[in-house]
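Engineer: Sharing a sequence plus its predicted fold:
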Amino acid sequence: MSFKKLKFNAKKAAAVAITSFAVLSASNALADKAHDHEPFRCAPGETYYMNVMLSGVEYWFPVYEMFKEAAKSMGCETSYTGTPEYDVNKQLSTFEQVLAKKPAGILVHPMNPDPFIEPINRAAKMGIPSVTFAADSPNSDRVSFITSDNYEEGKYAADAVAEDMGGKGEYAVLENPGQDNHDRRVSAFVARMEEKWPDMKLVSRAVSNSDVTKAYNAVMTMAQAHPKLGAVFMPEATSALGAAQAAKELGGNIRVMNADVNGKILDMIKAGEVFGAVNPNQGMQGYMGFMLLYMAAHPELIDPMNDYKSSGKNPMAVPFVDNGFAIVTKDNASDFYWDKYLAKRGTKGINE
């Protein structure tokens, strides 16, 4: 299969460049005695939290690894929190538990946008900034949002599948309605097919909610109703495990394309059981996520020429940073294994 190389557009690259410039500018102030403490150096016990849903999902681990790395370089402490269940109310409960500890800041992946508006806003009033990553709560008072471009991910996935099918055939999608980044990936995939590949026909869609069994059953049902089904796309890796197993049992003619990877998905890609995956740059997401959060927690480092004082807004305002993504195929799958990454770094992982 053929894949196009990923390119940043100028606008997104500029966002990253502006953020990097702010980091460097603040670092140059280390000798400035006017500050109460050294910029980019945490006070004893200063702790930053990362909060996620489905805390056992491997996707988060490299994000947290680089979150810790950035924090360690500045003498800061970190903690990983979340819920093992796909339940927004349970994630909200863990977010509240974090707030009770009065952290310096929270890097949060909100399962759904709207339920997080009030707690993020309340945290801001408490002087605790939030930075969202991978999924957003855009109407909240979060200071920044870092992610890969979910629309581009969906487009690249659609092009890869359609090209391999010769631009003609039937496809389906699995989805997790209400999760912002997943919705964007699916809508972009379908829109790209309609726009560029008019002979690709969407014949079915089903809700899997990151559940292996639901995904397996859904693909089995889809294939029975549509014997010519040639591909199925899903916005995350857990559903792909079930979809790939179903596709294998059905003869291996259904291309399974997903977003995100884990060890099992990588094994399946190398074995030809999963067609391919789009995978965000998790390490950059965690590292830059921490840098954004630290600056948000220390707005005294930044004095922009705008209305931040009169408006009461945090002067560290970078609405969006694109951390980039990769296309994972048989050719490069070996570079994405979590255990190999940890061995290379000489660390123990999420619980270290």
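Structural biologist: Nice, I can see it.
Engineer: going forward, measure contacts between C-alpha atoms and count neighbours the same way
Structural biologist: Fine.
Engineer: Only the buried residues of stretch 237-254, if you could.
Structural biologist: Neighbour-count burial for stretch 237-254, with 16 or more other Cα atoms under 10 Å as criterion, is recorded at 237-248, 252, 254.
Engineer: Please compare the first structure with the one that follows:
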Amino acid sequence: MRRGLLTTGVVTVLTLAACSGGGRDKSAADDSGGGGNAPGSSGYTVAFITHETPGDTFWDKVRAGAEQAAKDEGVTLKYSNDPDAAKQAGLIQSAVDAKVNGIATTLVTPDALAGAVTSATAAGVPVVGLNGGIDQYQKLGALMYFGSDETLAGESIGKRIAGQGAKHPLCVIHQTGSVALEARCDGVKSAVPGTENLQVNGADDSAVTTTLQAKLAQDKSIDYVVTLGAPIALDAINAKQQASSPAKIVTFDLNQEIAKRIKAGEVVFAIDQQPYVQGYMAVTSLYLYLKNGNDIGGGRPVLTGPSFVDQTNIDKILPFTEKNTR
């Protein structure tokens, strides 16, 4: 039943994404800065807080969607980030202390963020979750959620590579303690029991490459490398070449470079959670809640993925990655 309800959310958000994508394309074509609304013209200020690791291109898309929504709705957007869970909690508390009108935040480390989110709701500041924490957002007091069902996404990858003969995938976790990343690997393992997890430091690309190279050189039975972020997939490509490994590479998330690697056949496929949509809808939902009391999703999470990108549809999607909207 839960899966059926969540699937409905995918249809809803994709329809909304089509509308938001149109707005983004128009502004991208007009470098004069026309269109949209002046920051703050709605009277609302929204704090947008993530666990972004500097250099991870995934967050460029999340932020681009949030900024476009803020422009469309006349919202003043205050963006901040820290991959350290305790520091992210501090950013949430600072937003509460600054008396913002709403907070959109990722919730990949829910236990560490629970106190700060509770502080926000106690102060009457509405909170919307995105990207991580789909199973915890309501317990923390967040009103709405926009993102992917990570377990479902992991199962989807697992079933697909199992159908392609996978026996011993390596699932690469690049951030310690992230419930979203762990759920992805658990989903893969549920479909391919021989899945092995590998922890790496996603903030250090050279260390990721070295660790992966050593693992692939040592164990030639690894037939797939499943990375949980596009930059890590690029590291995996380098590691595979250096280790002369026969493993195929698949990844969660998409950026322009990975789109090119899919077209070139170096990455078999990516599973996209549409981060631009997550940023756009998180801000838009807060604006609509503050203005009209709207509840998007009706008490259920709104799914923005999973969506497969492979050689059958890469030609259509590649131009959007160049605009930083996909």
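Structural biologist: In hand now; what should we look at? Only a predicted model underlies this, so the values are computations on that prediction, with no experimental measurement involved.
Engineer: Make a markdown table out of the buried residues of stretch 237-254 of the first structure and add secondary structure.
Structural biologist: What follows is those, written out as a markdown table (DSSP: H, G, I helix; E, B strand; the rest coil):
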| residue | secondary structure |
| --- | --- |
| 237 | helix |
| 238 | helix |
| 239 | helix |
| 240 | helix |
| 241 | helix |
| 242 | helix |
| 243 | helix |
| 244 | helix |
| 245 | helix |
| 246 | helix |
| 247 | helix |
| 248 | helix |
| 252 | coil |
| 254 | coil |
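Engineer: Now flag whichever of those residues is closest to residue 322 of the first structure.
Structural biologist: Lowest distance from residue 322 of the first structure to those (Cα to Cα) belongs to residue 237, with 20.7 Å.
Engineer: Looking at the second structure, name the residue matched to that closest one.
Structural biologist: Under the alignment (TM-score structural alignment), residue 237 of the first structure pairs with residue 230 in the second structure.
Engineer: Kindly report the same for residue 285 of the first structure.
Structural biologist: So residue 285 of the first structure corresponds to residue 278, using TM-score structural alignment.
Engineer: element containing the nearest residue to that match once chain neighbours are set aside, please.
Structural biologist: Distances taken as Cα to Cα, 6 or more residues apart in numbering place residue 146 nearest to residue 278 of the second structure, at 5.5 Å, with adjacent residues excluded. Per DSSP states H and E: residue 146 of the second structure is located in strand 144-148.
Engineer: before we move on, the earlier item: what's around the match of residue 285 of the first structure, how many residues?
Structural biologist: The local packing of residue 278 of the second structure (other Cα atoms under 10 Å) involves 29 other residues.
Engineer: residues contacting it?
Structural biologist: In this structure, residue 278 of the second structure makes contact with 62, 65-66, 130-131, 146-147, 304, judged by Cα atoms under 8 Å, 6 or more residues apart in numbering.
Engineer: Could you tell me whether it really is in a helix?
Structural biologist: Yes: according to three-state DSSP, residue 278 of the second structure belongs to a helix.
Engineer: circling back to that earlier point, thought residue 137 was touching the residue nearest to residue 278 of the second structure, still the case?
Structural biologist: No: Residue 146 of the second structure is beyond contact range of residue 137, at 10.3 Å (criterion: Cα atoms under 8 Å).
Engineer: quick one, which of those two is more surrounded?
Structural biologist: In this view residue 146 of the second structure and residue 137 are compared by other Cα under 10 Å, and residue 146 has more residues nearby, 33 against 24.
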